[in-house]
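1. okay, predicted coordinates and the sequence, questions at the end:
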Amino acid sequence: MSAAYFTHRRALIIAAASAVAALVATSSAPPARALEHVTVALPNQPQKQLSGEPIVKARDGGMLLKTADGAIHRLPSKSILNRKSDSEPLVPLTREELSAQLLAELPPGFRIHNSKNYIVCYNTTPTYAEWTSSLLERLQRAFIAYWKKQKSPVKAPEQPLVVLVFADQASYADYSKKDLGASVSNIIGYYNLETNRIMMYDLTGMQALRQNEGARGSRHDISALMSQPEAEPLVATIVHEATHQIAFNCGLQTRMVANPFWLTEGMATFFETPDLSRSSSWSGIGNVNYSRFDLFHDNYDAGKVIPLERMLTDDKLFQTPATAVDAYAQAWAWNYFLIRSRPKEYAAYMKAIAAKPVLVEDQKGQRVKEFQAAFGEDLGAIEDDFYRMMNRVK
């Protein structure tokens, strides 16, 4: 993965938080569960009506609004033209309603593929859409089962998760440049915290192949192609982004809270190793992620590892191209170590982070204290245990 991937992947999270910094400074207590109906005029967008549940209300009238499609909207006070409220609860859109909204929003030619827990909206081949949903269904089933076994309070998402699959990189880039900017050409897929969707494109080139030669391929062909060593980082990216989407929708993590990057990204890398040879199960959870491990091991041998306290507190490590790849490798190693050696403590730590207030930045020293509360006061002793265990990994 390119440095641009890491920089802009994190920029999506940073933008979501920084754009509502004023809400943090002036927010009122969490509102009662009720609907707000607003007419808004946002920059470079037509005027529109939104109805949803306020997550945060600012004293100046701005808000974060969660709508029935699962999206979270940043609404500065000056963008709200009129508003009214009622006492009705927010009811998530049904599969049919969500599908209709997607088709109305996207260009002509998109279709819907439904699976148990996903809506795949696509304009590539139906076979690739089916392959994608099969991969993600297996991941979600295994992910939730894994964390339930760890006694984490996870549950199935409240509505189907949305994945957009474009036929080619060009159409994907045209749609996604509003999120990714100039680096869209370097990023093959991503999860957007605000829309709650995954965006990607057909990585096999099957659409172009079908147009030129009339070949369609099968799910078996796709799995064979994506099982090649050259495709490993591509599949890892899909799984990584899908892991974020599941984690933020099953109760393991909370959107728009101060999630430490080392935790969020390291946990996702823990799930990056699927076995595509199996069609009915997911055997990759907890396997050594050798692309991450090899880099971590090389850095360890070269004396270039990141001290634990800095990794806990310095999110810029994951945002800066010069350090991002190394930081992801070390985040994988730490999550691997903690999940394997201290599973109960790790689950409790995840629960504590998920319970943090929305859009409230961590205070100086807070992250270290949170880590110590879960895993122990002596960071030096924990680091010693970490290096001993990682030296035994083969």
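-> Perfect, I can see it now. Numbering: from 1, shown residues only.
2. alpha carbons only for contacts and neighbour counts from here, please
-> Noted.
3. please name the nearest non-neighbouring residue to residue 255.
-> Spatial nearest neighbour of residue 255, excluding adjacent residues (CA to CA, 6 or more residues apart in numbering): residue 248 at 6.1 Å.
4. just to check, the one you found is in contact with residue 256?
-> No - assessed by CA atoms under 8 Å, residue 248 is found out of contact with residue 256, at 9.8 Å.
5. which one of the two has more residues nearby?
-> residue 256 (22 against 18; other CA atoms under 10 Å).
6. is the more buried one in a helix, a strand, or coil?
-> On the three-state scheme (DSSP: H, G, I helix; E, B strand; the rest coil), residue 256 is labelled coil.
7. could you do residue 274 as well?
-> Going by three-state DSSP: residue 274 is coil.
8. next, the contact list for it, please.
-> Residues in contact with residue 274 (CA atoms under 8 Å, 6 or more residues apart in numbering) are 236, 282-285.
9. and what of residue 312?
-> 260, 262, 367-368 are the contacts of residue 312 under CA under 8 Å, 6+ apart.
10. from the residues you listed, which is closest to residue 138?
-> Closest approach between these and residue 138, by CA to CA: residue 262, at 25.1 Å.
11. what is the neighbour count of that closest one?
-> 24.
12. ok, and the closest non-adjacent residue to it?
-> Nearest non-adjacent residue to residue 262 (CA to CA, 6+ apart): residue 331, at 5.1 Å.
13. please tell me I have it right and that neighbour contacts residue 268.
-> No - between residue 331 and residue 268 there is no contact, the gap being 9.6 Å when judged by CA under 8 Å.
14. next up, a structure to set beside the first:
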Amino acid sequence: EGKTLQYSNDSVEMLLRDGRYFEFKPSDARNYRKTSSRFRSYSAGEMRSRLANELGKQFSITGTGHYLVAHPRGQKDLWANRFEDLYRDFVHYFSVRGLSLREPEFPMVAVVWKNKQDFQRNARRSGLDISDNVLGYYWPMTNRVHLFDTSSGRGDRAGWKKNAATIIHEVTHQTAYNTGVHTRFADTPTWVAEGLGTLFEAPGIHSPRDYRRQSDRINRGRITSFKSKASRLKDGFLVDLVG
């Protein structure tokens, strides 16, 4: 079930009740009917049930205020609250600057795969060609975040540092698309979407209560990388980047 976003002789674009975006040819529709006078998303309970059926028994699903996080069994405390906390910090960042964001229309879904192999296998099944060094991604078509546990369930500090960086970046994308900062149904300039993602990687942005110095708001790693690459680019490259 879903609502029609756009219709033409060539294609139909629909938003499904679980938040997925679906496009098909009108000729592919054999039977269709109006089932309701208004569109509503699945409830968190309905989404949880559908997600459990889709992913199988190797996953547990933990719900928070805005999230359903599917993760390896026995790892509830490692994942779910981190997603919710980042969502709240994102909303807070904009609210203190006078911008009121809308509530997400759908429960937001994140899937944490047990290892890199399962993560990449799922991406291929979905028709995505991701590079070997990708640790996670947000896909607007499904409205889901996918990542894998780089610590392999050990929870060691080095592994969790990578996990945390991936979660921060991808949750920023997901929250931005679900609260009206971006829209999933039109192109967002890469420098805007990725710029916001890298902004929130700075500890003073994503965890302002714990990192209060002004210098904590600067993404040092990204600045260093940018300066290194910028020194090798032609004059005026920023004009091309912003477009």
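-> Thanks, I have the structure now. Since the structure is predicted, the reported quantities are computational estimates derived from the model, not experimental observations.
15. what are the ranges of the helices in the stretch 151-300 of the first structure?
-> Ranges of helices within the stretch 151-300 of the first structure are 169-180, 206-213, 219-226, 232-247, 261-270, 290-301, based on DSSP state H, counting those that start in this stretch.
16. okay, the angle between the second one and helix 219-226?
-> The reference is to helix 206-213 of the first structure. For helix 206-213 of the first structure against helix 219-226, the angle by axes from the mean of the first three to the mean of the last three CA atoms, to 10 degrees is 110 degrees.
17. in helix 206-213 of the first structure, what's buried?
-> 206-208 (16 or more other CA atoms under 10 Å).
18. and of the residues you listed, the nearest to residue 346 of the first structure?
-> Checking the buried residues of helix 206-213 of the first structure one by one against residue 346 of the first structure (CA to CA), the nearest turns out to be residue 206, at 41.3 Å.
19. tell me the counterpart of residue 170 of the second structure in the first structure.
-> Under the alignment (TM-score structural alignment), residue 170 of the second structure pairs with residue 241 in the first structure.
20. ignore the last one, residue 105 of the second structure
-> Using TM-score structural alignment, residue 105 of the second structure lines up with residue 158 in the first structure.
21. quick check: longest strand of the first structure.
-> Counting by DSSP state E, the longest strand found in the first structure is strand 48-57.
22. who are the packing partners of that strand?
-> If you count contacts as 3 or more CA pairs under 8 Å, 6 or more residues apart in numbering; DSSP states H and E, strand 48-57 of the first structure packs onto strand 35-40, strand 63-67.
23. just those strands: most buried one?
-> Each of these was assessed for mean neighbour count using mean count of other CA atoms under 10 Å. The highest is strand 63-67, with a mean of 23.
24. so the helix or strand just after that strand matches what in the second structure?
-> Counting by DSSP states H and E, the next helix or strand C-terminal to strand 63-67 of the first structure is strand 72-75. Mapped onto the second structure using TM-score structural alignment, strand 72-75 of the first structure covers residues 21-24.
25. and for stretch 368-376 of the first structure?
-> In the comparison with the second structure, stretch 368-376 of the first structure aligns to no range at all (TM-score structural alignment).
26. identify all contacting residues around that stretch.
-> With CA under 8 Å, 6+ apart, stretch 368-376 of the first structure has contacts from 309, 312-313, 342, 345-346, 348-349, 378-379, 382.
27. are any of those buried, and if so which?
-> Counted by 16+ other CA under 10 Å, those give 312-313, 345-346, 348-349, 379, 382 as buried.
28. which ones among those map onto helices?
-> Judged by DSSP state H, these include 312-313, 345-346, 348-349, 379, 382 as members of helices.
29. quick one on the thing from earlier: for residue 117 of the first structure, state which of the contacts of residue 274 of the first structure is nearest.
-> Using CA to CA, the contacts of residue 274 of the first structure come closest to residue 117 of the first structure at residue 282, 16.0 Å.
30. let me see the contact set for the closest one.
-> Contacts of residue 282 of the first structure (CA under 8 Å, 6+ apart): 138-139, 142, 274-275.
31. hang on, the earlier thing: more crowded one of residue 331 and residue 268 of the first structure?
-> Using other CA under 10 Å as the criterion, residue 331 of the first structure and residue 268 rank with residue 331 on top: 29 against 24.
32. okay, and that one sits in which element?
-> helix 321-341.
33. want to throw the contacts of residue 282 of the first structure into a markdown table with distance to residue 202 of the first structure?
-> Listed next are those as a markdown table, based on distance: CA to CA, whole Å:
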| residue | distance to residue 202 of the first structure |
| --- | --- |
| 138 | 19 |
| 139 | 19 |
| 142 | 24 |
| 274 | 18 |
| 275 | 20 |
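34. just the buried ones out of these, please.
-> Buried members of the contacts of residue 282 of the first structure, counted by 16+ other CA under 10 Å: 138-139, 142, 274.
35. translate residue 310 of the first structure into the numbering of the second structure.
-> In the second structure, residue 310 of the first structure lands on residue 240 (TM-score structural alignment).
36. so residue 118 of the first structure sits against residue 158, correct?
-> No - in this structure, residue 118 of the first structure is not within contact of residue 158 by CA under 8 Å, at 11.3 Å.
37. this completes my enquiry, with thanks.
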